[in-house]
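In: what follows is a predicted structure for the sequence shown.
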Amino acid sequence: MKRNLLALFIATALLFSCSSDKDDTNQENDIIGSWELTALEIDDNTASDDEKFARDILSFLSALDCSLLTITFNADQTVITENSGNYLDINVITGGTGLDVPCPTEKDTSVDSYLYEGGVLTYIDENEIETKVKVIISGNTMRVNAVELDFANFDDGGELIFTKR
């Protein structure tokens, strides 16, 4: 009986003392799947008017389930980007009652390649130009610094928030 109890104790101790080398944050497979741009987080105290306007338009369209940018990372290290932002049509409603921002019906699609290691995404376009950016993935949310992507009119910062679909 003592021998069985000792064996059970040792087995339990080994089971709980074994550590996993897996760190739950930013694993290479975490990025695989389709990610939709759903929000832009900025600091209202330092953000430009352009950044605030972009945040508000993106928030409005996201609430309508309108996707401006979807990025699909495949296991074979190809990435498919669907961008409707180039077809965004913002109109002023006559009478000064606001803006009319319909969901774009057209999109540009590109197929490129990527590497994702240690929380750094390296995007390689069809001209073999590499763009590196640090990303933070937590569950179904991916955060990307807009300044690191060299987005126009994002000098003061901001994070693009993608949601996994």
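Out: Alright, I've got the coordinates. Numbers count the residues shown, from 1 in each chain.
In: CA atoms for contacts and neighbours, from now on please.
Out: Noted.
In: confirm that residue 86 sits in a strand.
Out: No - in this structure, residue 86 is helix, not part of a strand, as judged by DSSP: H, G, I helix; E, B strand; the rest coil.
In: which residue comes closest to it once chain neighbours are left out?
Out: Spatial nearest neighbour of residue 86, chain neighbours left out: residue 107 (7.5 Å); criterion: Cα to Cα, 6 or more residues apart in numbering.
In: and here is the other one:
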Amino acid sequence: MIKHSILSFLFVALLGISCSSDKDNGMGTTSIEGTWDVAELKVDDSNNAELTFAKLIFDSLIAQDCELLVLTFNADGTLITRSGVSDIEINVNSTSIPCPTAFEEEEATWSLEGDQLTITDATGLAETVTVNLKSSTLIIAGEDIEGETLTGTEIVFKKR
């Protein structure tokens, strides 16, 4: 079985995001508080073979209702990230990809000012990303997560 590094990298990069209280986000009354499941990887550049392959794997696992990446923004300013991405295994001799069965969890803190989400991990490293938060959808541009590697992508989360 082969583990595909681009998907692992994508989700590990998302794990580095952590954020601290839900103030008015300037995007209406939508709250980031709650549990968000990764729902889609949008790829703008269909000529990028690695991103296209990652999207195909991603789409296959989402269609199976696999838990890939879950962000839980709590009212107390804590963020819990649960990821099964590093457990994704691709068997080149199989026509299906099994859902991950092992998960990594990380805790962080979060704060939202307008469309700027700041996440501070357990080591105190803070990172700010631009988010698009509407109703039950949270979108983060790939380049805000990992510059060149994810440029031309958007990671879409749906609220439970």
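Out: Sure, I can see it. Computed from a predicted structure; not experimentally measured.
In: thinking again about what came up before, just checking, the residue nearest to residue 86 of the first structure touches residue 82?
Out: Yes - under the criterion of Cα atoms under 8 Å, residue 107 of the first structure makes contact with residue 82 at 6.2 Å.
In: neighbours of the residue mapped onto residue 142 of the second structure from the first structure, how many?
Out: Matched across to the first structure, residue 142 of the second structure falls on residue 146, judged by TM-score structural alignment. Burial of residue 146 of the first structure is recorded as 22 neighbouring residues (other Cα atoms under 10 Å).
In: hang on, residue 146 of the first structure packs against residue 162?
Out: No - under the criterion of Cα under 8 Å, residue 146 of the first structure makes no contact with residue 162, lying 12.0 Å away.
In: how many other residues sit next to residue 34 of the second structure?
Out: Residue 34 of the second structure: 13 neighbours (other Cα under 10 Å).
In: actually residue 84 of the second structure, not the one I wrote
Out: Neighbours of residue 84 of the second structure (other Cα under 10 Å): 21.
In: give the contact list for it.
Out: Applying Cα atoms under 8 Å, 6 or more residues apart in numbering, we find residue 84 of the second structure in contact with 67, 68, 69, 100, 101, 102, 103, 104.
In: list just the nearest of the residues you listed to residue 14 of the second structure.
Out: Nearest to residue 14 of the second structure among these, counting by Cα to Cα, is residue 69 at 8.5 Å.
In: and the closest one, how far from residue 152 of the second structure?
Out: 20 Å (Cα to Cα, to the nearest Å).
In: quick one: which of those two has more around it?
Out: Taking neighbours as other Cα under 10 Å, residue 69 of the second structure and residue 152 compare with residue 69 leading, 22 against 17.
In: mind listing the strands for the first structure?
Out: 33-41, 69-73, 78-83, 91-92, 99-100, 108-117, 120-124, 130-138, 141-145, 159-164 (DSSP state E).
In: and residue 17 of the first structure, which of those is closest to it?
Out: The nearest among these, by Cα to Cα, is strand 130-138 at 25.9 Å.
In: for the closest one, packing partners?
Out: strand 120-124, strand 141-145 (3 or more Cα pairs under 8 Å, 6 or more residues apart in numbering; DSSP states H and E).
In: what's the mean deviation for the last one versus the second structure?
Out: Here the mean offset of strand 141-145 of the first structure against the second structure after fitting is 0.5 Å, by mean Cα distance after the TM-score superposition for the first structure.
In: ok, and what's touching that strand?
Out: 35, 133-137, 157-164.
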